[in-house]
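A.B. asks: Here is my input; please provide its structure:
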Amino acid sequence: MDDKKPATVFATQQRVAVMDLGTNTFHLLIAEGSAVDYKEVVHEHDSVKLGEGGINKGIIQPAAYERGITAMQKFRDGINGHGIKHVRAIATSALRNASNGRQFIEDVADKTGIQIELINGEQEAEYIYKGVKLAGGLTDKTSLIMDIGGGSVEFILCNANTILWKQSFEIGAARLMDKFHRNDPITAEAINSLQLYLEEQLTTLIAVASKYPVEALIGSSGAFETFVELIELEKGNSFDLAIKNYDFEFSDLINTTNKLITSSHDERKSMKGIIPIRVDMIVVASLITRFIIEKLGITKVCMSTYSLKEGVLAEMMTT
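C.D. replies: Modelled structure (predicted):
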């Protein structure tokens, strides 16, 4: 038994860094330990708004481009300060679809030495599943994971043992806001147009979900964390992001999304619990959530604070 101790000590002390480079926010997670029992050393996020002004034009605008480079330089300094050797930077929808996305990746490599991995929507969904599974929120029954990003939304039909079906759709909150949320509060006409658009875009999801009755919708971090925080603050409670999973009272979620959908920008801005970058995008995120709940007849909704970066972390710590 004693011969095995050094290897065990080494395994639990490995320190790794994961960067999730999303359309709205760049995340840096530095952790040590093992996949099932890791300790966060650094957890930073930078609201780079990479899709601002160009998300539906397929280009990263100059100001957003510079914000992205600056964030990566800051992350590089943090990683070097902790002496991390095992580093992964994952890029998703915005960089995947931007005409200057490859140039951004090359510039980051030149300026920071960080090699960004550009993954496709299927890989993104796979990592999200691994993250939610790591949080322990899946059961033997079929769940539908929904991850609302700025550029894309991932849907994963799954259980604790396997993925039954997965797909990424380019209908993220930044894209939908740019297309439909042009008046504030959002108009009834815009809501109707958005719902028709979702009906058209999500035909494959609706068809597949009819074959696998969904027991629960699991919202992966992002907007769902905001829903939880608003609900808990309304009850006079604080929301601790250290929790991994949260079960919504269905009426609480409906009331909160109603309030957000009918609110003005100034009203949302004054709501404690909404971070600045979500003040406007939370409206379309609420509408997507409500569309899925109503279309699929779901009444059980949960939230997982784990998502893509935790899925990548799990892979790094078990290889």
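A.B. asks: from here on, contacts and neighbour counts on C-alpha atoms
C.D. replies: Fine.
A.B. asks: now the helices for the stretch 1-150 of the chain?
C.D. replies: For the stretch 1-150 of the chain, the helices defined by DSSP state H, counting those that start in this stretch occupy 5-13, 62-81, 93-97, 101-112, 121-135.
A.B. asks: As JSON lines, these with distance to Ser263 and mean neighbour count would be great.
C.D. replies: Shown next, in JSON lines, are the helices of the stretch 1-150 of the chain (distance: least, Cα to Cα, whole Å; neighbours: other Cα atoms under 10 Å):
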{"stretch": "helix 5-13", "distance to Ser263": "47", "mean neighbour count": "12"}
{"stretch": "helix 62-81", "distance to Ser263": "28", "mean neighbour count": "17"}
{"stretch": "helix 93-97", "distance to Ser263": "28", "mean neighbour count": "24"}
{"stretch": "helix 101-112", "distance to Ser263": "35", "mean neighbour count": "16"}
{"stretch": "helix 121-135", "distance to Ser263": "30", "mean neighbour count": "23"}
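A.B. asks: Another sequence for comparison is provided below:
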Amino acid sequence: MTASASESGNTVAAVDLGSNSFHMVVARLQGGELRVVDRIKTMVRLGEGVDARGRLDPAVRERALEALDRFGQRLRGLPRGSVRVVGTNTLRVMRDAQGFQAAAESALGHGVEVVSGVEEARLIYLGVAHSLGDDGQRRLVVDIGGGSTELIVGEGVMPLHMDSLEMGCVRLARQCFPKGRYTPRALDRAALRVAQELEPVARRYHNAHWAQAVGASGTVRAVQAVLKGLDLSPDAITLDGLLRLRECLTRAGRESSLDLPGLDADRRPVFAGGVMVLLGVFQGLGIQRMVASDGALREGVLHDLLGRMASRDVRDQAITAMMARYHVDAEQANRVSGTARHLFGQVRRAWGLDDEAEAWLRWAAETHEIGLDIAHGSYHRHGEYLARHSDLSGFSSQDQAVLAALIRCHRRKISRKALDAVPDNRRLRVERLIPLLRLATVLHRSRLDDALPAVALRRRDDRLDLRFPAGWLEAHPLTRADLAEESTALKRLGLALRVR
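C.D. replies: The predicted model follows:
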């Protein structure tokens, strides 16, 4: 089944490449609301196939790509920009993540973004918040995935505190139950691991700071189904119910003997790991009762995607917050941004650039001086580091590599290392934005509000022609000298610059 021509215009889709399962949800926008029209879930256990050195088992890789081929058939016909695919913990730790991403993108027909743990937490909270509505209460959201657990405290649709912990149902099962044996010693070891992970953040998320606890994703729903099947708790997860489940694990002794009502066979290998993570979270954060949410990461991705399409892009807010955090000179940022976008408009068609490329140029211009908050010397290097490693809402790790490369390369020598960190399918765009940002920066070196002359930029094959009014360059020798240096620097991009 593929997307029909009538469907593709108002349909969006989200794909979640989780460490345990792959999920896809397709929804149609009707009357300003999302109506889910299709869901597909495949238990892949991608995290189970990654060894201690980050290498992905070939059989698991094949299994994952076969699942994505099926997803790709459903997504066929949906335009670029209406589908967002996110990878989580396993792709963050996989050694050859770029190679797997390229294969996944080929199968899906859409790009794959690897999101940070904090960005994953933000998207999870967004999905949960939209599924529950705003009851005015502060809530704790817990999402136990295959490789990580996200904790979020928020109000309404606004997250207030977010953390991603390196523990999940697949990870804990591999660490503590590698042979599927649930001995008292193994269960105690699992409980200790969870307590150790929680200790640094437990105070922030303790029950004094929220009124309701909500769980999301597969582990929570599996636990709730089993508790209901055992008649222990029909409508919620309780601490007493989780303690009883631990007793069930002890009595079973091993995975092969675990026979619980409501437990699916494909969930059984990681069920004990999920139970122990959830029990540890209950005990560490003082939770007595938790309800399950229908919304999770993929629903959050859908709502975030709708925000981008409706010009409510959370990335704009993240850039504004970064400018404030690092005390950026907003007037200079606006000068450089305005001129860079003016130059962009003159080569847009010749270079095949689009609105998204213009947004990247604007974000880079607005943040190109964040490194000055550390030191003036090599501030482009400091800015690159901040852009690459800060928590930026809405930005994937590949997005941050793009922003970091633009900031690093806006002055001095163009860094091959920074460019090599950019995904291959974005590199050409970055290499075309760099000269525009560099030229705008040079033209505003004086940091004055004096109007620039009418500057014309034209692309001639592998050459840029920059034309000024007669006599202007002679009256501005510093700019002329800077542009001569730019002519040398841009050769590293295979571009000649002619200034007249």
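A.B. asks: export the helices of the stretch 1-150 of the first structure to JSON lines and tack on distance to Ile55 of the first structure?
C.D. replies: Formatted as JSON lines, those follow (distance: least, Cα to Cα, whole Å):
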{"stretch": "helix 5-13", "distance to Ile55 of the first structure": "40"}
{"stretch": "helix 62-81", "distance to Ile55 of the first structure": "11"}
{"stretch": "helix 93-97", "distance to Ile55 of the first structure": "7"}
{"stretch": "helix 101-112", "distance to Ile55 of the first structure": "12"}
{"stretch": "helix 121-135", "distance to Ile55 of the first structure": "16"}
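A.B. asks: and of these, who's closest to Asn258 of the first structure?
C.D. replies: helix 121-135 (26.5 Å; Cα to Cα).
A.B. asks: what does the closest one correspond to over in the second structure?
C.D. replies: Per TM-score structural alignment, the counterpart of helix 121-135 of the first structure in the second structure is residues 117-131.
A.B. asks: Which residues does that stretch contact?
C.D. replies: For stretch 117-131 of the second structure, contacts defined as Cα atoms under 8 Å, 6 or more residues apart in numbering pick out 88-89, 141, 143, 150-152, 154, 156-159, 162-165, 216, 293-301, 303-304, 391-396.
A.B. asks: again, only using 6 Å
C.D. replies: Identification of contacts with stretch 117-131 of the second structure by Cα atoms under 6 Å, 6 or more residues apart in numbering yields Glu150, Val157, Asp163, Ser164, Gly295, Ala296, Leu297, Glu299, Gly300, Val301, Ser393.
A.B. asks: Most neighbours out of those residues, which is it?
C.D. replies: Counting neighbours by other Cα atoms under 10 Å, the top entry in the contacts of stretch 117-131 of the second structure is Glu299, with 30 neighbours.
A.B. asks: all strands for the second structure, in order.
C.D. replies: Under the criterion DSSP state E, strands of the second structure are mapped to 11-17, 21-30, 33-43, 83-87, 112-114, 138-144, 149-155, 158-165, 212-216, 237-238, 289-292, 456-460, 463-467, 496-499.
A.B. asks: returning to that earlier point: and the helices of the stretch 1-150 of the first structure: which comes nearest Phe239 of the first structure?
C.D. replies: Smallest distance to Phe239 of the first structure across those (Cα to Cα): 17.0 Å, for helix 121-135.
A.B. asks: Now do the closest one and strand 153-158, the angle between them.
C.D. replies: Relative orientation of helix 121-135 of the first structure versus strand 153-158 (axes from the mean of the first three to the mean of the last three Cα atoms, to 10 degrees): 60 degrees.
A.B. asks: Give me the mean deviation of helix 121-135 of the first structure from the second structure.
C.D. replies: In the superposition against the second structure, helix 121-135 of the first structure averages 0.4 Å from its aligned positions (mean Cα distance after the TM-score superposition for the first structure).
A.B. asks: next one: stretch 101-111 of the first structure
C.D. replies: On superposition with the second structure, the mean distance recorded for stretch 101-111 of the first structure (mean Cα distance after the TM-score superposition for the first structure) is 1.8 Å.
A.B. asks: on that earlier part again, looking at the strands of the second structure, which is nearest to Glu474 of the second structure?
C.D. replies: Here strand 496-499 is closest among the strands of the second structure (Cα to Cα), at 12.0 Å.
A.B. asks: Could you check how far the closest one is from the centre of its chain?
C.D. replies: Chain-centre distance of strand 496-499 of the second structure: 38 Å, with Cα atoms, centre = their mean, to the nearest Å.
A.B. asks: again, but for stretch 260-278 of the first structure
C.D. replies: The answer for stretch 260-278 of the first structure is 19 Å, by Cα atoms, centre = their mean.
A.B. asks: for stretch 123-140 of the first structure, same thing?
C.D. replies: For stretch 123-140 of the first structure, the distance to the chain centre is 12 Å (Cα atoms, centre = their mean).
A.B. asks: between the helices of the stretch 1-150 of the first structure, which one is nearest to Ala173 of the first structure?
C.D. replies: Nearest of the helices of the stretch 1-150 of the first structure (Cα to Cα): helix 93-97, 11.6 Å.
A.B. asks: Find me the equivalent region of the closest one in the second structure.
C.D. replies: Going by TM-score structural alignment: helix 93-97 of the first structure matches residues 89-93.
A.B. asks: mean shift between that stretch and the first structure?
C.D. replies: Looks like 0.8 Å for stretch 89-93 of the second structure (mean Cα distance after the TM-score superposition for the first structure).
A.B. asks: In a markdown table: the contacts of stretch 117-131 of the second structure, plus distance to Ala107 of the second structure.
C.D. replies: Shown next, in a markdown table, are the contacts of stretch 117-131 of the second structure (distance: Cα to Cα, whole Å):
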| residue | distance to Ala107 of the second structure |
| --- | --- |
| Glu150 | 28 |
| Val157 | 33 |
| Asp163 | 32 |
| Ser164 | 29 |
| Gly295 | 26 |
| Ala296 | 24 |
| Leu297 | 21 |
| Glu299 | 22 |
| Gly300 | 23 |
| Val301 | 20 |
| Ser393 | 27 |
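A.B. asks: The equivalent of Tyr197 of the first structure over in the second structure and Pro435 of the second structure, how far apart?
C.D. replies: Using TM-score structural alignment as the criterion, Tyr197 of the first structure maps onto Arg193 of the second structure. Counting by Cα to Cα, to the nearest Å, the gap between Arg193 of the second structure and Pro435 of the second structure amounts to 50 Å.
A.B. asks: Brilliant, that's me finished.
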